[in-house]
Structures are given as structure tokens and as C-alpha cells.
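Chemist: give me a model of this one.
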Amino acid sequence: MEYEQLLIEQRKAKIEAIRALGVDPYPYRFDPVHNTKEIAADPERFAEQSVSIAGRLMSIRGKGKTAFAHIQDAEGRIQIYVRKDAVGETPYAIWNLLDIGDIIGVKGPVFVTHTGETTVQVAEFVVLCKSIRPLPVVKEQMVEGERRVYDDIRSNVELRYRHRSIDLIINPEVREVFRKRSQIFQTVRRVLEDRGFVEVETPALQRVYGGANARPFKTHHNALDIDLYLKISPELYLKRLVVGGLERVYDLSKNFRNEGIDRTHNPEFTMLEAYQAYADFNDMMALTEAMYVESCLKVNGTATISVQGREINLEPPWERIEMVEAIEKHAGISVENLSDEELLGMVRVHDPDAPPVLSRGMLIADLFEYRVEKELTGPVFVTNHPEETSPLCKASRTRPGFIERFEPYILGYEIGNAYSEMNDPVRQRQLLEAQAAHREVDGEVPPVDEDFLRAMEIGMPPTGGLGIGMDRMVMVLTDQASIRDVIAFPTLRPADTRDAETP
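Modeler: Down below sits the predicted model:
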């Protein structure tokens, strides 16, 4: 029998021993009135009263008739002191059947040890959950009669992502990241709702996908006998709502793209898209700045933060620079003075397979991606992109052949995308049909959505649209290097057959 399985069998035997003592190790509820953080912050306040806390045992030490342990709740850890003569003979026998990882509820007064550690003196306790599987990446070692926990999960990122529950138990800083993620989402919603935006839901299953260039996930609806696609973007549905009179709308939800996985991409990701009638991409810049700075203040208390060792000041206004200007500034290349052949040669330095049929605009966009993106410390808005990069955007008012589109960047991350939205229905149809003509050679090009074009023909007011990658936003504001560190359950290759079959 493997060692871990042996420990599991031993713990199962302890469950039966606890039940034999007349105690259910899996009761229905407990009322933890206090938490470890508030007790540790002011132990004198609780010295004359009995506290009630609950948490997971993270260390146990002691011999004979007394024992010390640490329990961990959502707010932190605190020491507890258990004495046989205080809790009684049967409860103490149950105590001796507990292991690291078990969850208990504790009541009793608070005192401070002679070493200065805040401690709860246990007057009574209750077993809330007897665990049977030991924390697999935690080592227990006896040191002077104490069972101590040694964490080796931090260096094993694959294990962290596959077993997030263990990661959260062992690493409090990971729990803090996901708390901040929640606060960031709440703040973004508040910023939008304070400005009159209405949150709406768009279909996750769509007959016609669109709003971005990406390969979709495909499924089949048996009752209707139709193929459906998981949404790659909510854009075309949100614009329908603007046409219908919902002048400020947003969707903050999951999108799905059947693409590769790297430190900034996950096939299932969270996107904010917001649309504001009678606005343009300048208004979307101001909205982006507001969401970022207010979210940063909420979770960090300051607008100046350290991200991957670099100091970033998010206070507006952020730098604005046109794409061709950014290429000249950071790569020393004046694209306006180069022929298409010269541009193709520069792109092929980075992508030898770049096809010769690429348009001039796409060559400029590719050159920017290869030579400039990683140089953008930011925060900076890169504006006026080549017109070939999107069929959903209005033409630039200042640079012919370009569109009123911006992408914000921080430390080389593209963190969003925004347009002065196209609302000319005739031109919109022309652009989407021209794009769809390339579907046979480019599998990421979406089909033409006729229902969307019908809505556009009814008439959409001038509109500013914005998309913000929420996972990347959390990465920046919590200083995480990988998107998998801010998604609780990132997409992973199955470790083995059993993992692959687990629902």
C-alpha cells in the first residue's frame, strides 16, 4: 500500500473511533462569531470574554494532558491551547484523534503567552470536518515534540494550478489575490454604474459568432438540431442593445476562444465590454483610466504600484501615441518612408512565413507587435491603427488609411481595445463582407452576422466601445506574472487519464 493511502486508511479508522465516542465528525453547522484577524489585532479586548472561531488545523504539538495548535480561517492563523482538565476526558480523547488538515470550531478566552503570541484557551471545541486525505504537498516533521508544516507547493506551479484548494490552504498570498480580484470586479462595476451604464447578459451560445477574430468552440444542440458556438465576444449583441435605446450598456462575463495558452492567454477568460452612445474613443480612454485608477486605489491604496519590479503610475492622463509614431520612437523605423516590400522584409525577420499577400496595414500592425509592444512600459494608449485591423471601427479623422482604435499597454501587455464604433450600415456591410471573403484562408475570420447588420440598418447613434481583459487587469493590479495565477481554475492539459475523465 502506498504511504498516502496508508495515511488515508488510518484517518478513516480515526473517523470510526470518533463516532464510537458518540460524536459526529461531520455536523451541520457552527457559528464562528469572531475571526483570527480581529482577535490578533486586539487580544486584550477578548481577554474577558469567550471567543468563537473556526478553522483548519495547521500545526499540532504537545504531549500528555496539554497541547498547542494553530488553526487557520479566512483571515489568518491563531494559536490555541488545549488542556485535558479544561475540555474533559472524552473531548480530549477526540482531540488526540485529530490531524493536521481537520476543521474544528473553538470557544474560549484569549490570552497572550510569555513569548507574546496571542492564544485562545480552549474551553470547548467541536469537530467540523475530519479530513481523510493529507495535504499532499505539506511535509510534517517532528521538532521537539511539535508537528511542523513545511510548504513546497510554491515551487511546484503545476501542482498549484491543478489542486487550487491546496494552494489556497497553504499560501495566504494566493487567497489575497482572489480577494482582490473580487474587489476589482466590484469597483469596475461601480465605476460603470456611477456613469449610468446598465449591466446586461449576452448569449454564451450563439448561432453566429463574431466581434473578434478567433477560432470558436463548437457544440451541437440536440433538440433544435443546430450547431452553436461559445461566444468569442459580446460586441455584436451589445450594439443591438444600443440600437434599441439602451444607450450605456456593459457585459462582464466569460468569453471563449479556441486558441493557445501562454502567460497572458487562457481559452476561457473574463472580458468587460462597454458601449456608450454619443461617445467616441476619447471618452473610452477616460473610462479606461477611471476603472484602472479606482480599482488600484481600492486594492492597493495608491495609484503608484510595482509591477514585475517596475514602478507604474496609473494616475491620468496616460500617454497617448499613434501606432506609426510608436514604431518610429521605439524601433527607429519610419514606416511612411518604406515600400510594402521593405515592410514585408522587416516582418519576415520575426515571422519568416509571413505571406506576401499581407496588406500594408497588416504589415505595419505586425511590425508594431514584433518590435514595439514589449518596449511599452506604459500606461500608454496606442491610437490610430491601420484600417485593415478591424471592420467594426470608424476611419481616423486625422490619419487617412487608419481607424479610431486604441489599445492600452502596461509593461508590454495589451490590456484592452476600443473603437469609435462604425455606425454607417452600408459601409459596415461592405467591411464585414470583405473580411468574410478571407474565411477560407484565415480560420479566425468570423462569418457575416446578418441579424447584426439588420440592427445596424435601423440606425445606431455614434458610439464609443471598450473591451478590457479583466484577467490581465488583475495581473497588473496584483503583480502576478501569469494569467494562471489570477484564474482560480485555469485550463490545463490533463495530467493523466483519470484527470481527463473528471467532470
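Chemist: use CA for all of it now, contacts and neighbours both
Modeler: Noted.
Chemist: hang on, L367 packs against V347?
Modeler: Yes. Taking CA atoms under 8 Å as the definition, L367 is a contact partner of V347 at 5.7 Å.
Chemist: those two: who's more crowded?
Modeler: L367 (25 against 22; other CA atoms under 10 Å).
Chemist: what helix or strand is the more buried one on?
Modeler: helix 360-371 (DSSP states H and E).
Chemist: name the residues of that helix that are buried.
Modeler: R360, G361, M362, L363, I364, A365, D366, L367, F368, Y370, R371 (16 or more other CA atoms under 10 Å).
Chemist: need the max-distance pair from those.
Modeler: Distance extremes for the buried residues of helix 360-371: the farthest pair is R360 and R371 at 16.3 Å, using CA to CA.
Chemist: where do the strands sit along the stretch 101-250 of the chain?
Modeler: Here the stretch 101-250 of the chain has its strands, by DSSP state E, counting those that start in this stretch, at 103-108, 110-112, 118-121, 124-129, 138-143, 146-151, 198-199, 205-206, 218-221, 226-230, 248-256.
Chemist: to compare against the first, here's the next sequence to fold:
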Amino acid sequence: MSELRKTRLEKAHTLAELGKGPYALRFAPTHRTADLQATYADLANGAEDGTPVCVAGRVMTRRVMGKLAFFTLADESGPIQLFIEKATLAASDPEAFQQLTSLVDAGDLIGVEGSLRRTDRGELSVKVTGWTMLCKALQPLPDKWHGLADVEKRYRQRYLDLIVSPHTRETFRRRARAIGALRRWLDERGFFEIETPVLQSQPGGADARPFETHHNTLDLPLTLRIATELHLKRLVVGGFERVYELGRIFRNEGVSTRHNPEFTSVEVYQAYADYTDMMELTEALIAHVCQEVCGGTVIPYQGSTIDLTPPWRRATMHELVQQATGLDFSLFSGREEAAAAMAAQGLEVPALADSVGRLLVEAFEQRVEESLIQPTFVLDYPVENSPLARAHRSKPGLVERFELFIVGRETANAFSELIDPVDQRQRLEAQQLRKAAGDLEAQGVDEDFLQALEVGMPPTGGLGIGIDRLVMLLTDSASIRDVIAFPLLRPELQRSRDSEDA
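Modeler: Next comes the predicted model:
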């Protein structure tokens, strides 16, 4: 046991002996600190207001100067100074000042009663007339000046990060406001949110490797969902014309500044619509959320200014790749010709990219994706990469699909949904062959979904938005870990061993 923790435990025992905690059952604050700061903004220096107040929060700093002490107390809304005077406290308890200044440490949660005064230096303060220990902290806060310098520790001990970093707290407030604004916008336009299964016997709706699990009682192998798409489409078949779900998705993939194996997305489906309708919906929805969270549609992001004011740029994948590389993939007669042209341009040619369409996507990812800083709808993907999207009405070999890119990241994905059950079966069977050949991200054949399509699904537009990446944009966050409260991390012991091995 560290000496510091031992000392704090001794103080906790002393508080218990004095009947002052150290772990209270409840406390009733009358105000939040930010409300006091706003209400008494005009209180003059040196003036007092006799209105009684009670506030509660965590002691962030403390200074004791003889018969006077100044603490900083912070609740969720922000900080306020405590003006602690021995003479004032002695009116109710002669020992109160000594106990407060000797038994309360930075990091402790306390409640105080008093009135408002503004010091001669202009600091609004609660002039303390009584105090209550709410929770004695046995561990200290991070260093006042250096905070949590270890980025990994910020994610691993998010509670400390939240305590010492107002910026982190604001990030998660904005996340909550963004999700609330998004749900309200959809609800107001007649969309119903309906939950779909997380545990699935046949994963589908995306190219992704699932997490595998097992149901003991049923002796049934299951996976965690990699998308909500196929079940939401079943709801459209069942008669829900506007439906969505916002929830967790699980993909057994690597971790990076853009990827976390557990993330949040919203999928939206609208009957009698196509991907052009989804573009308009996406523009309006994201612009609305940005307005609600940031107060406008022009925002800063990592040194750039991003303009989310609709309408947004629209360009086909073929056009963008040709502009960036000079290669017109529509002219290639086969995979080998396309591969040779790519190699001549210094582009990598993965062996798994076994068609002209897949090579087109590779060229896009290598040369175009990161350059799309302002919001851009990238249209008309190859059919090979889009097994759930409807064939393009006028461009053979392509589908009616777009992805939205902002600051070089895919933020949304949408289709004119494939509703032909025969075509859909052929596409899924082709995916099944890829899966059998070793593609761990390829989908299998979901027979129940195909049966639902045979019942009949209306023309439908579908959209998926990555909530975490959208929040990254709205909070000027460089990493997805900055906007997920508790991102997946390697166990600390394993991390230490890896560092030693390196």
C-alpha cells in the first residue's frame, strides 16, 4: 500500500469516528456551479449575497493560509471557488475549519452550504458555513499541471480523463446531443426506431469478419451482428415504410484511429425511395445535427475548415479515379490489363482484387479517398463490391450506391436496395464462394432473408452513417478513441510485455 493511500485511509477512519462520513448516502444541492456563475455574474468585487446555496462536487485544488482557505469545487457543469473562513465555520462548530482543511484532500467529493461572495480579486465564491464529506477519495488526481500525459492512460482510465479534462467532457456532451438530434430528426419525419437482434445465426449486411460466440442451452453457434441491414429490410417487407435503428455493431477487425471493433451506427430505410433520395436525406440530416451541436454548418477540423452546408459535391468513382491517376477503368477489357495499368502508375495490385471492379476500388482507396476533405458523395460502385445494392439503371456493371467522404473518411454508405430475390441469391452465392475460398469478410447466404424478399419488398433506399466518425468531425477529434468513452484496449499486462519484447 502506498503511503499516500495509507494516509487517506487514516483520514477516512478519522471521519468515520467523528460521524462525518466518509461515504454519505445522499446530499441535496440547490444549484449547479455554472448556474451560480451565470446568475451572479454582475455581483461586484467584494460584495456578498445572502441567498443560501448548497453545491456538491469534487475538490480540484486547495490552498490553506492560516485561518483562511480557498478550495476549487467542480461539479458536472464546471468549477467554483470555496471561500472557507475559520471564524464563519466556528459559529456552528469550533472544530469545523480544522477538520475541513486537514481531512479533505484534492479528489474528495464534498457538499457545502453557504452564501455567495465575490472576492476582491473578482472570483465568485461560496462562503462556506457548513460542509459534508460525500466520498473520500483514496487515490490522488493526476498532476494539476501535466494532467494525463499518457494518451493510452486517458483511454484506459477514462474516469480520470473526464475529471481533469473539460474538453473530454464536452466531447461526450456533444456526442449525446448529436445522437439526440439525429433521433429527433428521424422521428419527426415518420421513421420508427425498432431494435433488431445482436446475436445472429447468419451474419450479413456488410463485408466484415464477425465475432463468434455460442448459446449453451440451445447448443447453437452464433455471431455478434456486423450490421442491422438485413433485419431492418425484413421490417420493410413487413410493412414499415420508414424504419431505422441506432445501435452497436461488432466487427472482428483491427484497431486504428478510424476503427474500433465495437462501434455505433445508424441505418435508415425508406420505402419507395432510391439512392438519390438518400443523398438528400443524408445532407439534411447531417447538416441539422451539425447545426444543433455546433451552432452552424461551417466547422473546424484538425486545421481545416469544413463546410457542411448543402448541397454537397457529387462525383462518380470512375471520374475521381481518372482525375487522380489518368486511368479510365471503363476501357479495360479485363483484370490483367487493369492490373498492368495500375502497376505502371505505382499502385499496389492485391491478389484478392480479382476483377476490374475490385481494382477500381483499390485505386480509389489508394489515390483518392484521403483527398476528399470537403463532403463528397462518391457514386456508382462496381457490382462486385456491393452485393446488396441494386444494379444501376443505366450503367452496366455498376450499382446505385454512394459513400459519403468527409476529411478523407467514409462517413455514410447508401444504396438503392436490391429487391429482386433471384438476383440477390446469385450475389450472395457468389459471396459464399469467396468465403469458401478464404475471404474472411465475405458474406454467406441468409436463406430467411431471401425468403423475405420473395414475399415482396417495395423499392427502398437505405442509408448507414457511422456515428463515431460523425462525432469525430463534430468535436474536432483526431482518433475514434477520443469519441468512444471506453474503447477496446489491449490488457495492460499484455501491453507491458509487448513493450519489453520490443
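Chemist: so where is the top helix by length along structure 1 in structure 2?
Modeler: Longest helix in structure 1, counting residues (DSSP state H): helix 172-194. Residues 166-188 of structure 2 are where helix 172-194 of structure 1 aligns, with TM-score structural alignment as the criterion.
Chemist: the matching stretch vs structure 1, average offset?
Modeler: By mean CA distance after the TM-score superposition for structure 1, the fitted stretch 166-188 of structure 2 averages 0.5 Å away from its aligned residues in structure 1.
Chemist: packing partners for the helix or strand containing E342 of structure 1?
Modeler: Element membership of E342 of structure 1, judged by DSSP H and E, is helix 340-350. Packing partners of helix 340-350 of structure 1 (3 or more CA pairs under 8 Å, 6 or more residues apart in numbering; DSSP states H and E): helix 360-371.
Chemist: tell me, the helix it packs on lands on which residues of structure 2?
Modeler: The aligned range for helix 360-371 of structure 1 in structure 2 is 356-367, by TM-score structural alignment.
Chemist: stretch 237-256 of structure 1 now?
Modeler: Stretch 237-256 of structure 1 corresponds to residues 231-250 in structure 2, going by TM-score structural alignment.
Chemist: which other residues reach the matching stretch?
Modeler: Stretch 231-250 of structure 2 is contacted by residues 190-197, 210-211, 224-228, 261-271, 449, 452-453, 455-458 when judged by CA atoms under 8 Å, 6 or more residues apart in numbering.
Chemist: and if we set it to 6 Å?
Modeler: 191-194, 225-226, 261-271, 457 (CA atoms under 6 Å, 6 or more residues apart in numbering).
Chemist: what does stretch 98-113 of structure 2 give?
Modeler: With CA under 6 Å, 6+ apart, stretch 98-113 of structure 2 has contacts from 11, 53-61, 128-137, 141.
Chemist: list the buried residues in it.
Modeler: 100-101, 103-113.
Chemist: ditto for stretch 61-73 of structure 1
Modeler: Residues R61, A67, F68, A69, H70, I71, Q72, D73 are the ones in stretch 61-73 of structure 1 that count as buried (16+ other CA under 10 Å).
Chemist: surely I305 of structure 1 meets V299?
Modeler: No. Taking CA atoms under 6 Å as the definition, I305 of structure 1 is not a contact partner of V299, at 10.8 Å.
Chemist: got the buried residues for stretch 273-286 of structure 1?
Modeler: By 16+ other CA under 10 Å, the buried positions in stretch 273-286 of structure 1 come out as E273, A274, Y275, Q276, A277, A279, D280, F281, N282, D283, M284, M285.
Chemist: what's that stretch aligned against in structure 2?
Modeler: Against structure 2, stretch 273-286 of structure 1 falls on residues 267-280 (TM-score structural alignment).
Chemist: endpoints of that stretch, how far apart?
Modeler: 15 Å (CA to CA, to the nearest Å).
Chemist: how far away is the equivalent of F405 of structure 2 over in structure 1 from N417 of structure 1?
Modeler: Superposed on structure 1 with TM-score structural alignment, F405 of structure 2 falls opposite Y409. Distance of Y409 of structure 1 to N417 of structure 1, given as CA to CA: 10 Å.
Chemist: what does N300 of structure 1 give?
Modeler: N300 of structure 1 sits 25 Å away from N417 of structure 1 when distances are taken as CA to CA.
Chemist: who's more crowded, those two?
Modeler: Remark: of N300 of structure 1 and N417, N417 carries more neighbours, 23 against 14, as counted by other CA under 10 Å.
Chemist: which SS class is the more buried one?
Modeler: In the three-state summary, N417 of structure 1 is assigned as strand, counting by DSSP: H, G, I helix; E, B strand; the rest coil.
Chemist: can you map out the helices along the stretch 251-400 of structure 2?
Modeler: For the stretch 251-400 of structure 2, the helices defined by DSSP state H, counting those that start in this stretch occupy 275-294, 317-325, 335-344, 356-367.
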